[in-house]
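In: I'll drop the sequence and a predicted model, then ask my questions.
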Amino acid sequence: MIRQFELVERVKSYDPKADEDLLNRAYVYGLRKHGAQTRASGDPYFSHPVEVAGLLADMRLDSASIVTGLLHDTVEDTDATLEEIERLFGPQIAKLVDGVTKLSRLQLQSDDTKHAENFRKLVVAMSDDIRVLLVKLADRLHNMQTLRFIKDPEKRRRIARETMDIYAPLASRIGMERVKEQLEDMAFAELNPEGRESVVNRLQFLREHGRTLVPDICEELRAALKEAGIEAEVTGREKTPYSIWRKMRSKNVSFEQLSDIMAFRVVVDSVQSCYAALGALHGSYRTVPNRFKDYISVPKPNGYSSLHTGLHGPRGNRIEVQIRTRDMHDIAEHGASAHWAYKDGAAATEGRQYRWMRDLLDILDKAAGPEEFLEHTKLEMFQDQVFCFTPKGDLHTLPRGATPVDFAYAVHSQVGDTCVGAKVNGRMVPLRTPLQNGDQVEIVTSKAQTPSPTWERFVVTGKAKAAIRRYVRLKQREQYLSLGKSMLQKAFNEAGEAMTEKGLHDVLANFKQQSIDDLYAAVGAALVPAREVVHAVYPGLKSRPAKASADVVPIARARARLRDGGETPIDDPSIAVRGLIPGMAVHFARCCHPLPGDRIVGIITTGKGVTIHTIDCETLESFAHQPERWIDVGWQGSTSDHGNKYVGRLRVTVENRTGTLSSLSTVIARNDGNIINLKITNRSSDFFDMLLDIEVSDARHLADITAALRATPAINAVERARA
């Protein structure tokens, strides 16, 4: 355990102005509070906070961070209080200790709401002062170093998994690569000991058969640079077992096939010398194609800067070389702690390297719940990155696979919400187009545009997904609310009673709703049956004999009336199926594929609103004994006015001969149809049976295509499919 004077001397070695009295008082206070407590290893418990403080000192952090490390477990594990810490050590340290204390039981591998909620607290705490994260990383690092003393194997795996999933990526995000590598490798040893052992054994074999390989390569690289007039510090090292294992798995190659197990670092005095060194090495050795990356002109979001290149280096070894200045090296090794700056006690966290943190806060604001927030946040942290530019040259860093919609939301939420198109490198592209490194992206917007739920299928950033889902939730609520109000009014009318706000307000508690609008929305989403609300407002109705009209739409009568042309007028525009976005409060059943012109009926579906079926759909039989879920709906206006595309399904039998599929697709295209899916259901030597999903404007359009197909010689039979 680090002794008191040793810790103070270590801090004062890099910060001569450190508050020695504050450090001494914190050390003594923590030692006294933890008293005789011990850890799983049998060591005094206070050895843990002291080691955490030592790790923070190695990061060259300020006195407040060191004191927080010494005190970070006192509130949770002793009788110390935040009020006492604030009185003895000041409000700043009390706030830091409180931030770390709230995260002490973070468990992120679980889907439990409580655990996801803890991660929300982590983001809020570290956004206010990133020193909370630095102390937490040091705390986790020491806990991983002593993980072997925990007897419960399940608990060890849980801690290791949470370290791998959350803390290592967070360390990487703030540029602390050394901490990240240590966390990953220790977690890897617990989660996959056999895999790590196999990599370690192979590395040991390489060391034994090439003891002077790394020093010899360093010397040859140093000589090549000196010949070009460049003085440089050259070092080499093996990559960590986990990074080697991850590369073997991602590239699906064996250990022997890896070309960059060894990494070499060239440290020079200036940026100009970096590029000069790059030229000298490229002039001396053959380069490995597609292995050059310039992180000096385009740094990583965490502030990392270097030149990376792959070479067929000395003795024919394929090696990776990183070229950087001394300042770059300091940032690469220590990340956020290397350029720590304070002004009036506040952390300077507004640089580009912390933009991702503001994005997490934006997701926190828009996510529906903690689980959704955790899902989107993992998207933000785990993916590789591409660098794209606005027409003005502003840089935006996105996950690999990001689209123009992701880029639009990265620029600003309003730009994303109103995005209608995109130009990439001056050329219009579909919004689902994956962006590449160096692309210049121009977003075309329109005030009339709103986010489309279909965007969620291809966007990859958590910020974009959260914004789209939030918009969909708001639109769903509006439609559920309007639909629910209409359904309740109808239910009260059929019961012969008046619907009043006072009556509804009095029964809100019965259905666990906060407001009348919430009750309307719950009814519209089929979470609360309308008839139960009527009976709650008028309890006496339960004892009355049911009226014949209380059956909203008995199946036989509904079909008969609709077949006779007696469609019920639609009083509520939210029930009109025209122009609604699929997946929101009103959507079309896939069992019968209703089209404008078909006679239709609506079924209230829990959590989805109204599902539209054709009146002869066989699925309706299953709702025959649930009349309260039926709603009369119809197509508003002329079907030719819709302007939307719908999916019609055909069952087709074609002859098995050359050119048949060509004839089929040509006929459909000539009749303005678009095949979006084709499935062969049966095949023989003479005929093929298939299902075709075709985009059409209405039922008449599908009928025209059907007639044209029937007139085609190579097509044996065509009929509309209902499933």
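Out: Yes, it's here.
In: from now on I want contacts and neighbour counts done on CA atoms only, so please keep to that.
Out: Noted.
In: contacting residues for the closest residue to residue 2 other than its chain neighbours?
Out: Excluding its sequence neighbours, the residue lying closest to residue 2 (CA to CA, 6 or more residues apart in numbering) is residue 50, at 6.4 Å. If a contact means CA atoms under 8 Å, 6 or more residues apart in numbering, then residue 50 has 1-2, 27, 69-70 as its contacts.
In: from residue 576, how far out is residue 50?
Out: 67 Å (CA to CA, to the nearest Å).
In: hmm, who's touching the host helix or strand of residue 67?
Out: Assessed by DSSP states H and E, residue 67 sits inside helix 63-71. Here helix 63-71 makes contact (CA under 8 Å, 6+ apart) with 11, 18-19, 22-23, 26-27, 30, 49-50, 52-54, 56-57, 92-93, 96-97, 131, 135, 139.
In: next SSE downstream of it?
Out: Immediately after helix 63-71, counting by DSSP H and E, sits helix 74-77.
In: for that following helix, packing partners?
Out: helix 20-34 (3 or more CA pairs under 8 Å, 6 or more residues apart in numbering; DSSP states H and E).
In: got the buried residues for the helix or strand just after the helix it packs on?
Out: Downstream of helix 20-34, the next assigned helix or strand under DSSP H and E is helix 47-58. Across helix 47-58, burial judged by 16 or more other CA atoms under 10 Å covers 47-57.
In: next one: stretch 710-723
Out: 710, 714-722.
In: quick one, longest helix in the protein?
Out: Using DSSP state H to define each element, the chain has its longest helix at helix 462-495.
In: now find how far off-centre it is within its chain.
Out: 25 Å (CA atoms, centre = their mean, to the nearest Å).
In: and stretch 444-463, by the same measure?
Out: 15 Å.
In: then stretch 40-49?
Out: How far stretch 40-49 lies from its chain's middle: 37 Å, per CA atoms, centre = their mean.
In: so residue 18, which state does it fall into?
Out: Following DSSP: H, G, I helix; E, B strand; the rest coil, residue 18 is assigned to coil.
In: you'd agree it is up against residue 10?
Out: No. Judged on CA atoms under 8 Å, residue 18 makes no contact with residue 10 at a distance of 10.5 Å.
In: pasting the second one now:
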Amino acid sequence: MSPGRSANAVPPHASEPEGVPEYVRKLERAASYLSAEQLAQLRRAWQVGAAAHEGQLRKSGEAYITHPVAVAGVLAELGLDTETLIAAILHDTIEDTPLTHAEIVAEFGETVAELVEGVTKLDKLKFRDRQEAAAESFRKMLLAMSRDLRVIMIKLADRLHNMRTLGAQSPDARRRIARETLDIYAPIAQRLGMNLVKSELQDLSFRAMFPWRHAVIDKHIRSRPVVRREAMAQIEVQLSQSLAKEGIDHRLISRIKTPWSIYNKMHAEGKSFDQVMDVFGFRVVVGSVPDCYHALGAVHAQYKPLDGRFRDFIAIPKANGYQSLHTVLFGPYGSPIEVQIRTEEMDLIAERGIAAHWSYKFGAEAPNSAQSRAHAWIVELIENQRAAGSSLEFLDNVKVDLFPDEVYVFTPKGKILSLPRNSTALDFAYAVHTDIGNRAVAARVDKKLAPLRTKLVSGQSVEIIIAKSATPKPQWLEFVVTSKARTAIRHQLKQLEHEYAVQLGHRMLDSALEELDSSLERLPQQRLEAFLAEHRYPRLEALLADVALGNWMPAQAAQALTAYAELRSGSQSRHSQEKILITGSERGVVSFAQCCLPIPGDEIMGYHTAGKGVVVHRLDCPNVAEFRKSPDRWVPIAWDPNVSGDFDAALLIDVENRTGVLAQVAAAVAQSQSNIDRVEYLERDMHAAVLRFSIQVRDRNHLAEVMRRLRRLHVVSGVRRQL
């Protein structure tokens, strides 16, 4: 039961309220767009809800039924359908009153009951301080949204009314609820295009969290100097006159900034209050799209536009369906004039988002509608959360989508894609299709070859070059920004790591079985299945992966599989010297020790570590002596003849300490076709210095070539490989 409600609720229909209170009449006035029959249903919902909540009070002392009716009022102001308004009135009944799902179905139909059930489940989600719990709750909220968007709209209206009546809560509770509103609910309202709801949620949260700051800014806004009010009126008259001369039927509205928007801009851009307020804002609402562009010409003729400050969100709408022309003009008082130009329909969608022209059936409106975009966004989120490893990872991924600042780019066929700010060519590839992203090797940006990490800007045309053999690389996670790309890369890397682990585990276990004159193929199937069942492995691949990762020692697993009482000790079979060949591409299963940095051509050994797999060391590594104490963890390995790729190596270079030396050394390394990862000075005096270069090479021959080139430099007195 929610705080502030008494437990003495009575069954529905036990008594009906006498008369119709003002708060119900206020709801009916807001819902006057409904038919007489629908308004009658609405009043019936109030009667059922009032009877169910009888005796329950809010913390303020008011009858509890006033809250759900007020929530319905918020939705009525947005023009929502009857079913949503009825569900809003009844949204707390299933959890907190004797009213049942079946009774709601009988009285108001299955759809209303499902909406109430959906909101009830959301109400049980408490965003606690523990991050994992909050992430899991957020994931469940999005799943509920995917089934019916009206569920989250009722929840947003519920949160808005709670924020309006937050005064009855303790100061700590006010701050906690306000922070949760800013972090979760306001961004969702923004992503769904519900700007009126988002703006009020943000401002109420600001007032609850920082009441003194809110009061100071609010006072400043209200006490704007007379000179500024006169300037605003003068600009309004001139703009309206200019539009009228062109014969454009229009509404001109001056935009008023909220305390939160002013505070946020001051905080984010380091501006003073006067600097933020020194901007005049107007909205021009016209009849059609051609009128928008006609009006743009009229206002540009009246005042000169500022270079680079024009945005066309009509041709390229924002991800949440927002459409408008934005321009900034140089005003007569030296202050910029921000003007937004849009049609009546665009204005409705800009303020109400998915609530505008509400249509429950997906696809009933044009594919550009806010509802369609919201559905598409949530469907993509649901796909991403299935691939995400944890709720925390999912929440981390989705933050990008909740705080978008889009760039708009074109496919080769002219289709427009919207991506978050700082998106790369690789993000674009995954936005086109997951398979395109997984096989991407490069891009053409405006027909010029570019690497996948290239950041995109609006207006560019992007084409992705793919290769069938290409696979995602862990480094990609360092520069992608979209949740779809990050989730897909992580998912694919996990699959690749598992495949490599299975392959390596197979070789290691077969090698151990050979020492016992057996092999996986020769093991009785019944014995193998019994072993897998006993250790709860669904498939043989899971055991092989565990062997590669060091969770089973190969000899231990071989012994258990062949049912030997003990391993033969003191004697080696004819197979014991056979080595497992590695290519270096066994991601997540084979790693290379940082103490000695082995490269192809070095004599190597493997050391098995639980959870990490095989760690490769050079045989001349100083740490090998310590590993000899655990011979059961040794893995006989060697380089595969087909080994390829770049491997880390470190060089210590003695140089003269003078200007330009570092550049000469770096150039020599680069001319040897080697990448430089890092450079550091280990020692330095007046005449000499010792540099440590971390580089990447293909093998020992490549490293030798790098060292030869360095020794030819007259500024270099010595080069040696670091152990």
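Out: Noted; the coordinates are in hand. Note that the coordinates shown come from a computational prediction; the quantities given were computed from them, not determined experimentally.
In: now, the buried residues of stretch 710-723 of the first structure that are in helices?
Out: Filtering these for helices - DSSP H - leaves residue 710.
In: can you add distance to residue 103 of the first structure and give the buried residues of stretch 710-723 of the first structure back as TSV?
Out: As requested, those are arranged in TSV below (distance: CA to CA, whole Å):
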residue	distance to residue 103 of the first structure
710	68
714	69
715	67
716	68
717	66
718	64
719	62
720	59
721	56
722	54
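In: between the buried residues of stretch 710-723 of the first structure, which sits nearest residue 110 of the first structure?
Out: residue 722 (42.0 Å; CA to CA).
In: kindly check the end-to-end length of stretch 610-623 of the second structure for me.
Out: End-to-end for stretch 610-623 of the second structure, by CA to CA: 18 Å.
In: over to stretch 339-350 of the first structure?
Out: Note: stretch 339-350 of the first structure ends 12 Å apart using CA to CA.
In: would you mark the buried spots in the longest helix of the first structure?
Out: 462-472, 476-492, 494-495.
In: on that earlier part again, can I get the contacts of residue 50 of the first structure in CSV with distance to residue 145 of the first structure and neighbour count?
Out: Shown next, in CSV, are the contacts of residue 50 of the first structure (distance: CA to CA, whole Å; neighbours: other CA atoms under 10 Å):
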residue, distance to residue 145 of the first structure, neighbour count
1, 14, 12
2, 16, 13
27, 22, 25
69, 16, 32
70, 18, 28
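In: distance to residue 396 of the first structure added to these, as a markdown table?
Out: What follows is the contacts of residue 50 of the first structure, written out as a markdown table (distance: CA to CA, whole Å):
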| residue | distance to residue 396 of the first structure |
| --- | --- |
| 1 | 45 |
| 2 | 44 |
| 27 | 44 |
| 69 | 35 |
| 70 | 39 |
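In: between those, which is nearest residue 412 of the first structure?
Out: Using CA to CA, residue 69 is the member of those that lies nearest residue 412 of the first structure, at 37.3 Å.
In: hmm, which of the contacts of residue 50 of the first structure are common to the second structure?
Out: Retained in the second structure: 27, 69-70, out of the contacts of residue 50 of the first structure (criterion both residues aligned by TM-score structural alignment, their matches' CA atoms under 8 Å).
In: name the nearest of those relative to residue 182 of the first structure.
Out: Using CA to CA, residue 69 comes nearest to residue 182 of the first structure of those, at 19.1 Å.
In: what does that closest one correspond to in the second structure?
Out: Aligned counterpart of residue 69 of the first structure in the second structure: residue 88 (TM-score structural alignment).
In: what residues are up against the residue nearest to residue 89 of the second structure when sequence neighbours are not counted?
Out: Closest residue in space to residue 89 of the second structure, ignoring its immediate chain neighbours: residue 68 at 4.6 Å, by CA to CA, 6+ apart. Listed by CA under 8 Å, 6+ apart, the contact partners of residue 68 of the second structure are 88-92, 158.
In: the first structure: which residue goes with residue 68 of the second structure?
Out: In the first structure, the residue matched to residue 68 of the second structure (TM-score structural alignment) is residue 49.
In: so the aligned partner of residue 170 of the second structure in the first structure: helix, strand or coil?
Out: Here residue 170 of the second structure is matched to residue 151 in the first structure, going by TM-score structural alignment. With three-state DSSP as the basis, residue 151 of the first structure sits in coil.
In: any idea how far residue 211 of the first structure is from residue 151 of the first structure?
Out: Distance of residue 151 of the first structure to residue 211 of the first structure, given as CA to CA: 38 Å.
In: and the contacts of residue 50 of the first structure, which two are furthest apart?
Out: The span of these, defined through CA to CA, is set by 1 and 69 at 14.2 Å.
In: residues in contact with residue 484 of the first structure?
Out: 519-525 are the contacts of residue 484 of the first structure under CA under 8 Å, 6+ apart.
In: now those: which count as buried?
Out: Counted by 16+ other CA under 10 Å, these give 519-525 as buried.
In: now do the strands in the stretch 401-550 of the first structure.
Out: With strands called from DSSP state E, counting those that start in this stretch, the stretch 401-550 of the first structure shows them at 419-424, 427-429, 441-445.
In: map residue 108 of the second structure onto the first structure.
Out: That one, residue 108 of the second structure, aligns with residue 89 by TM-score structural alignment.
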